[in-house]
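Peer 1: here's my sequence, what's the structure:
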Amino acid sequence: MAAVTDLLDYDEVLERFDPVLGLEVHVELSTATKMFCGCPTTFGGEPNTQVCPVCLGLPGSLPVVNAVAVDSAIRIGLALNCTIAPACRFARKNYFYPDMPKNFQTSQYDEPIAGDGYLDVELDDGSTYRVLIERAHMEEDAGKLTHVGATGRIQGADYSLIDYNRAGIPLIEIVTKPLTGAGEKAPQVARAYVSALRDLMRALNVSDARMEQGSLRCDANLSLRARAGDARDGAEQEAVPLGTRTETKNVNSLRSVERAVAYEMTRQAAVLASGQAVVQETRHWHEDTGSTTAGRVKSDADDYRYFPEPDLVPVAPSAQRVEELRATLPEPPGLRRRRLQQEWGYSDLEMRDVVGSGALDVIDESVRAGATPAGARRWWVGEAVRRANAAGVELVDLGLTPAHVASLDALVREGRLNDSMARQVLDGVLAGEGDPEQVADARGLRLVSDDSALGEAVDAVIEANPDVAAKIRGGKVQAAGALIGQVMKRMKGQADAAKARRLILERLSE
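Peer 2: A predicted model of the protein is given here:
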């Protein structure tokens, strides 16, 4: 790996330059079959088993457009406030890469299906930045290269393996217009935009948008232009020409998007401050070092020798079909979050924790299944997220369902289980022992409801701990915690701690 370039201090970058962003996000659609053939799109299949003559580009094979993918593209365009083209066509983007067996990619060039839209994104401070959308176009994905060697990257690899299962999977590429005026918030704008896109794709149910699996990938373009005096966002600054851009490819996490933009700002600024020129190139993001390294010199559109795809007819959705698809759009994710926060009574901090943990949808389903909002948040964010992180899996893959959480919450509210028991039940559910009630029955977990038995345990503990009892009689009520612990131990964790506390205080106030 090349040595990291000296970086300019971030504050100095902002004093001398204005960052200009351009974000290209590729979204793999969750269709059952590929864009131009009938091969399945299942993630994780054995390499090169989900292929056919069409997606391998064999002579004589002819593509057919996936109608579901076209509908998904239109819905994405509508959700991004784009204009849907009454007619559009595919083109061949010609280049040689080993992961594209046809030596061209079937994409859209001068006639995208959707364009001229926008998406408002909310930043951490509550402000809103409008991201202008240049276009959203349909294309197909390439295959996947695995570089075998110490680094896992093409530099220094011993050899590379190609899996064509991904070749031909439907993609929507969403390209922004140049984003200016963000200043110091440019990295945050990039992260917030990609996060908002991910939420939108999931709400539309067109993609699982898992960045770690590559079904949503971001290419972050960045350039710096010199400031015109003190004009940060006005017409004077807009007149300054844009700088040379770099494109950091395939950044696969929200945190990395933010870090990559910030790094490129400081790297490019150092290059310009030294009197050198920024090279227009692709760059690779390195998560371990938080830096980028040079890839290849970036091609312009002319280098790809686009020409209309002769084997596919134009796509011409009727106005009626567009309106039918518009009627299927869900509530915008931002509005939904604000509505649910108000309905659930969550604080801003609680809602940020819910959204940040990826638990919003499962909490919503749990509440609709009968859980209280507080209970659903507690079991998902307080317990399930911790277990998912420890296991290294997504929350939805943990094995816990909204119905489980609603049942567990009900058992606690009904007084059958205390918190300690409920956590044991949760462990049993995740171990595959059944639903919460079955686990509680099988493990014999139930709060003792016999007040006389609890009273006997309280009396025995008070008698065995006269010093602590004296402190409580003297007004140190917090000392009751020690006695409650003794009661719980004596009753093997099956006592109601709140009831035990009440009985202890009643006994010692007599």
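
Peer 1: please make it C-alpha for all contacts and neighbour counts, starting now.
Peer 2: Noted.

Peer 1: so what touches stretch 398-411?
Peer 2: 362-363, 365-367, 369-372, 375-376, 379-380, 384, 387-388, 417, 422, 425-426, 429-430, 435-437 (Cα atoms under 8 Å, 6 or more residues apart in numbering).

Peer 1: which of those residues fall in helices?
Peer 2: 362-363, 365-367, 375-376, 387-388, 422, 425-426, 429-430, 436-437 (DSSP state H).

Peer 1: just the closest of the residues you listed to Lys144, please.
Peer 2: Proximity of the ones in helices among the contacts of stretch 398-411 to Lys144 (Cα to Cα) peaks at Ala388, which lies at 27.6 Å.

Peer 1: and Arg92, which of the three is it?
Peer 2: strand (DSSP: H, G, I helix; E, B strand; the rest coil).

Peer 1: next one: the one 5 residues further on
Peer 2: The three-state label given to Tyr97 by three-state DSSP is coil.

Peer 1: wait, isn't it in contact with Gly143?
Peer 2: No. With contact defined as Cα atoms under 8 Å, Tyr97 does not reach Gly143; the gap is 9.7 Å.

Peer 1: would you do the same for the sequence below? I want to compare the two.
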Amino acid sequence: MLDLTYEPPKPKVIAGATGDWELVIGLEVHAQVASKAKLFSGASTRFGAEPNSNVAFVDAGMPGMLPVINEGCVALAVKTGLGLKAEINLRSAFDRKNYFYPDLPQGYQISQLYHPIVGEGEVLVDMAPGIARRVRIERIHLEQDAGKSIHDMDPTMSFVDLNRTGVALMEIVSRPDIRGPEEAAAYVGKLRQILRYLGTCDGNMQNGNLRADVNVSVCRPGDYERYQESQDFSHLGTRCEIKNMNSMRFIQAAIDYEARRQIALLEDGKEVIQETRLFDPDKSETRSMRSKEEAHDYRYFPDPDLLPLEIEQAWVDDIRASLPELPDEKRARFVTEFGLKEYDASVLTAEVENATYFEAVAHGRDGKLAANWVINELFGRLKKDDKAIADSPVTPAQLGAIVDLIAKGDISGKIAKDLFEIVYTEGGDPAAIVEERGMKQVTDTGAIETAVDEVIAANPAQVEKAKANPKLAGWFVGQVMKATGGKANPKAVNDLVTQKLGL
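Peer 2: Reported below is the predicted structural model:
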């Protein structure tokens, strides 16, 4: 494991007219379960299908249609709980959350208020190399998604698409342990990373497959500590919920605006009204959506069509045994196995696809050299071309072959960059390209010595300057490299120049 220092939450302090204020943040992250079928029907969950084409009778709320639990969704929820080091409840139950909206044809949402499938867990949020903070998970429950209301196709009408209706969601509820906008974004980022490693959610925020409801309140310094001692939420101030945030940048902007809005109200002698708000990214501000409902407003009651869900410990143990290596463990292994700095290991493990690519390149090779080429050359070029690792024109085998040529001394670093560019744009076997195009590094000291002698003989004035100022010897190295087309071994050139000039 990594040698981590666990920091207590550091509140963001905002100076107001009447004194300092601190932020308190809790998140409810809705993660779409990576299943091909919905939670209670066999309808497809494929994104981008024609409106209302992925709808079963039970999704549409047709009379007499009964829900049937999707075992695969349950397994992925359990897997997520295990990945977050959470308690798995062997007995859970589904409840009906009653409210009316056009995109909710049943008139209720099936969720788990009283007996969730997953209990308390934690997320270790990386704040800096070697520094992490714990954010406690209160619960994870399964629920079905609602449909989508569309208001911008015709100014006189609203349309409803039920394709999302019934899609399985995991609602991951944190404790109010987050104390600033940056920490909130880092938490969502770490949670997304873990889910993607587990394969339980694809984490696609643009498509709405991962979105967060952000609860924000402000309090005076010392009030949060009083809450921790008493667990009395009144110390934390009245919270407002910002719905459906699907961007790390917008999450930070919304929290900052909302905190300042609440502070302005309180310092004006007004009250913060508990409500649900939306974030307007164009104006970078939150606006009121509706008053915040409490549980009793939804008239929750056990769903009469679904028996309590009971699972066996042996089944949970089998899922635990199948867990992949998670990002923190993989990062620690990269540090010890490949001798990487923690920062480089963090970059390489940020996405599971990146980590897989690097391991294929580094297998049986110098890990540090492989990491340097993956991070600096490959990632840099992919970013420039706006490509993902899955679309890389250079395969791990090709990049590994380039690393081999460098390690054997067949090519210099400069030639390697030229070779990388050829492979990136044209493809081909790196070793064959080096042979065919005469790119092999000159290691014959006799040939290099001849080139050094010629450069020195042609530049007597520069020789005197170099003898007076040894730092100028680099000029001769550059001239020799230029004369040999960059093929001479740089170390051999440097050694001979130093020797010939008597430095």
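
Peer 1: out of Tyr97 and Gly143 of the first structure, which sits in the more crowded spot?
Peer 2: Shown here are Tyr97 of the first structure and Gly143; by other Cα atoms under 10 Å, Gly143 has more neighbours (21 against 12).

Peer 1: where's the more buried one relative to Phe104 of the first structure, distance?
Peer 2: 12 Å (Cα to Cα, to the nearest Å).

Peer 1: and for Asp419 of the first structure, nearest residue in space, chain neighbours not counted?
Peer 2: Val412 (7.2 Å; Cα to Cα, 6 or more residues apart in numbering).

Peer 1: can you tell me the SS state at the aligned partner of Ile194 of the second structure in the first structure?
Peer 2: Aligning on TM-score structural alignment places Ile194 of the second structure opposite Leu200 in the first structure. Secondary structure state of Leu200 of the first structure, per three-state DSSP, is helix.

Peer 1: excluding residues flanking it in the chain, which one is nearest Leu200 of the first structure?
Peer 2: The shortest distance from Leu200 of the first structure to any non-neighbouring residue, by Cα to Cα, 6+ apart, is to Pro333 (6.3 Å).

Peer 1: Thr128 of the first structure too?
Peer 2: Glu122 (4.5 Å).

Peer 1: show me what contacts that neighbour?
Peer 2: So Glu122 of the first structure contacts Thr128, Tyr129, Ala192 (Cα under 8 Å, 6+ apart).

Peer 1: repeat that for 10 Å
Peer 2: Thr128, Tyr129, Arg130, Gln188, Val189, Ala192, Tyr193, Ser195, Ala196, Gly334 (Cα atoms under 10 Å, 6 or more residues apart in numbering).

Peer 1: most neighbours, which of those?
Peer 2: Most surrounded of the contacts of Glu122 of the first structure: other Cα under 10 Å gives Val189, at 26 neighbours.

Peer 1: the helix or strand hosting it vs the second structure, average distance?
Peer 2: Val189 of the first structure belongs to helix 186-204 when assigned by DSSP states H and E. Here the mean offset of helix 186-204 of the first structure against the second structure after fitting is 2.7 Å, by mean Cα distance after the TM-score superposition for the first structure.

Peer 1: can you count the residues close to Leu90 of the second structure?
Peer 2: Leu90 of the second structure is flanked by 16 other residues according to other Cα under 10 Å.

Peer 1: hey, where'd the helices end up in the stretch 51-200 of the first structure?
Peer 2: 67-79, 186-204 (DSSP state H, counting those that start in this stretch).

Peer 1: hang on, the earlier thing: trace the residue nearest to Asp419 of the first structure over to the second structure, please.
Peer 2: Under TM-score structural alignment, Val412 of the first structure pairs with Ile406 in the second structure.

Peer 1: could you pull out the strands for the stretch 151-300 of the first structure?
Peer 2: 159-163, 170-176, 216-226, 246-251, 281-286, 291-297 (DSSP state E, counting those that start in this stretch).

Peer 1: and the third one, how far from the chain's centre?
Peer 2: Going by Cα atoms, centre = their mean, to the nearest Å, the spacing between the C-alpha centre of strand 216-226 of the first structure and its chain's C-alpha centre is 19 Å.

Peer 1: Ala495 of the first structure -> the second structure?
Peer 2: In the second structure, Ala495 of the first structure lands on Ala488 (TM-score structural alignment).

Peer 1: excluding its backbone neighbours, what's nearest that match?
Peer 2: Ala488 of the second structure's closest residue in space is Val442 (Cα to Cα, 6+ apart), at 4.5 Å.

Peer 1: and for Ala79 of the first structure?
Peer 2: In space, Ala79 of the first structure is closest to Leu329, 7.0 Å off (Cα to Cα, 6+ apart).

Peer 1: these two touch, right, the one you found and Ile76?
Peer 2: Yes. Using Cα atoms under 10 Å, Leu329 of the first structure is in contact with Ile76, at 9.0 Å.

Peer 1: you'd agree Cys37 of the first structure is in a strand?
Peer 2: No. Judged by three-state DSSP, Cys37 of the first structure forms no part of a strand; its state is coil.

Peer 1: sorry, back to before: in a markdown table: the helices of the stretch 51-200 of the first structure, plus distance to Arg352 of the first structure.
Peer 2: Compiled in a markdown table, those are given as follows (distance: least, Cα to Cα, whole Å):
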| stretch | distance to Arg352 of the first structure |
| --- | --- |
| helix 67-79 | 23 |
| helix 186-204 | 13 |
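
Peer 1: among those, which comes closest to Val27 of the first structure?
Peer 2: Among the helices of the stretch 51-200 of the first structure, the nearest to Val27 of the first structure by Cα to Cα is helix 186-204 (8.2 Å).

Peer 1: Val173 of the second structure pairs with which position in the first structure?
Peer 2: Checking TM-score structural alignment: Val173 of the second structure goes with Val175.

Peer 1: quick one: contacts for that match?
Peer 2: Here Val175 of the first structure is in contact with 22-26, 115, 132-137, 219 (Cα under 10 Å, 6+ apart).
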